[in-house]
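Colleague: what follows is a predicted structure for the sequence shown.
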Amino acid sequence: MRTELLRTIGAATAAYGIAVACRPDWLARPTGLVGPEGNTGPHTAMVLRPLAWRDAASGLAMLLAPAGPALVTATAVRIASDVGDAVLLGTTLPSRVRRAGTVVTALSWAALALAALAAPDHAECEPRF
């Protein structure tokens, strides 16, 4: 497990989640969940904020969990959230391009976290003489 990479992913996820909780437009615009004039409606913002706080919480868990089972669990929650986003948003967003982009983004983050979880630690990769 690449603990340092998992912590970096956690920090990035937490920062993004906090940013979107404050500015739902940062998620609404790329996913196409805006009105005809490009603005995010109050109901859309209300629905996106819990997703953002979920990302912030799971990212903080990855950042702060002790190495070992707690970090593995926090990472599994993050991966499951990303896969869930890919399935839910990938089947319900208003345009094919937005759905594809969202699926690629969500599954890329899930794959990165999974790879960091499955990869051997740096100490295990160093040659022993």
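Modeller: On my side now, so go ahead. Numbers count the residues shown, from 1 in each chain.

Colleague: going forward, measure contacts between C-alpha atoms and count neighbours the same way
Modeller: Fine.

Colleague: and for stretch 43-57, what's in contact with it?
Modeller: For stretch 43-57, the surrounding residues in contact (C-alpha atoms under 8 Å, 6 or more residues apart in numbering) are 13-22, 24-25, 27-28, 33-34, 78.

Colleague: another one to put next to it:
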Amino acid sequence: MSKRPNLYELSGAGLQITYSSSSFEGKPHFNYHSASLNRLFVGDQIRSTETELGTLVSVVIQETTDAGSTTFTVLIPRVNLNLSDSAPIVTDGITALHRGSIIGQPNGQLDFYTVQPLRGTAAFVVF
């Protein structure tokens, strides 16, 4: 019988990410920690989308009215936990700068990406 992980602890490129798809209160939690930002996102502050690549889990790490926003997305791979409660994983995080303006859309490319390699563990825990 295989289990699906519900807790991911990842790090790399100066980032530490902890994502749980559930919690004691029944809501997902996403902790983003870098040299310049340490923030916990809960519930509907977290967007999760199933794709062919895996699950894309995104949070808005910076938002300004006049300049756009910055999001962080981690690609959660599919993992089966057969005999153990955890497994090592390797994946990527993507920081995206989304250009914007209060006086209309700027010309040219609006989204710029930085990819950070991440590694860590996927685990099944009981909340």
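Modeller: Okay, I see it. Just so you know, these numbers come straight off a predicted model, no measurement behind them.

Colleague: Provide the TM-score value for the superposition.
Modeller: With the length set by TM-score structural alignment, normalised by the length of the second structure, the two chains reach a TM-score of 0.24; 62 aligned residues with a C-alpha RMSD of 5.6 Å.

Colleague: buried among the contacts of stretch 43-57 of the first structure? Make that a ChimeraX selection.
Modeller: To isolate the buried subset of the contacts of stretch 43-57 of the first structure in ChimeraX, counting by 16 or more other C-alpha atoms under 10 Å, use the following:
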select :13,14,15,16,17,18,19,20,21,24,25,27,28,33,34,78
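
Colleague: restricted to helices, list the contacts of stretch 43-57 of the first structure.
Modeller: Using DSSP state H, the members of the contacts of stretch 43-57 of the first structure that fall in helices are 13-22, 25, 27-28, 78.

Colleague: export these to CSV and tack on distance to Ala118 of the first structure?
Modeller: Output for these, formatted as CSV (distance: C-alpha to C-alpha, whole Å):
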residue, distance to Ala118 of the first structure
Thr13, 19
Ala14, 22
Ala15, 24
Tyr16, 24
Gly17, 25
Ile18, 27
Ala19, 29
Val20, 29
Ala21, 30
Cys22, 33
Asp25, 34
Leu27, 29
Ala28, 32
Arg78, 14
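
Colleague: where's Arg7 of the first structure, which helix or strand?
Modeller: If you go by DSSP states H and E, Arg7 of the first structure is part of helix 3-22.

Colleague: need the residues that contact that helix.
Modeller: The contact list for helix 3-22 of the first structure, computed with C-alpha under 8 Å, 6+ apart, reads 26-27, 48-64, 67, 75, 113, 116-117, 121.

Colleague: so who does Leu114 of the first structure touch?
Modeller: So Leu114 of the first structure contacts 75, 79 (C-alpha under 8 Å, 6+ apart).

Colleague: what about it, helix or strand, and which?
Modeller: helix 96-118.

Colleague: by how many degrees do that helix and helix 3-22 diverge?
Modeller: Taking axes from the mean of the first three to the mean of the last three C-alpha atoms, to 10 degrees, one finds that helix 96-118 of the first structure is oriented at 150 degrees with respect to helix 3-22.

Colleague: after helix 96-118 of the first structure comes which helix or strand?
Modeller: Following helix 96-118 of the first structure toward the C-terminus (DSSP H and E): helix 122-125.
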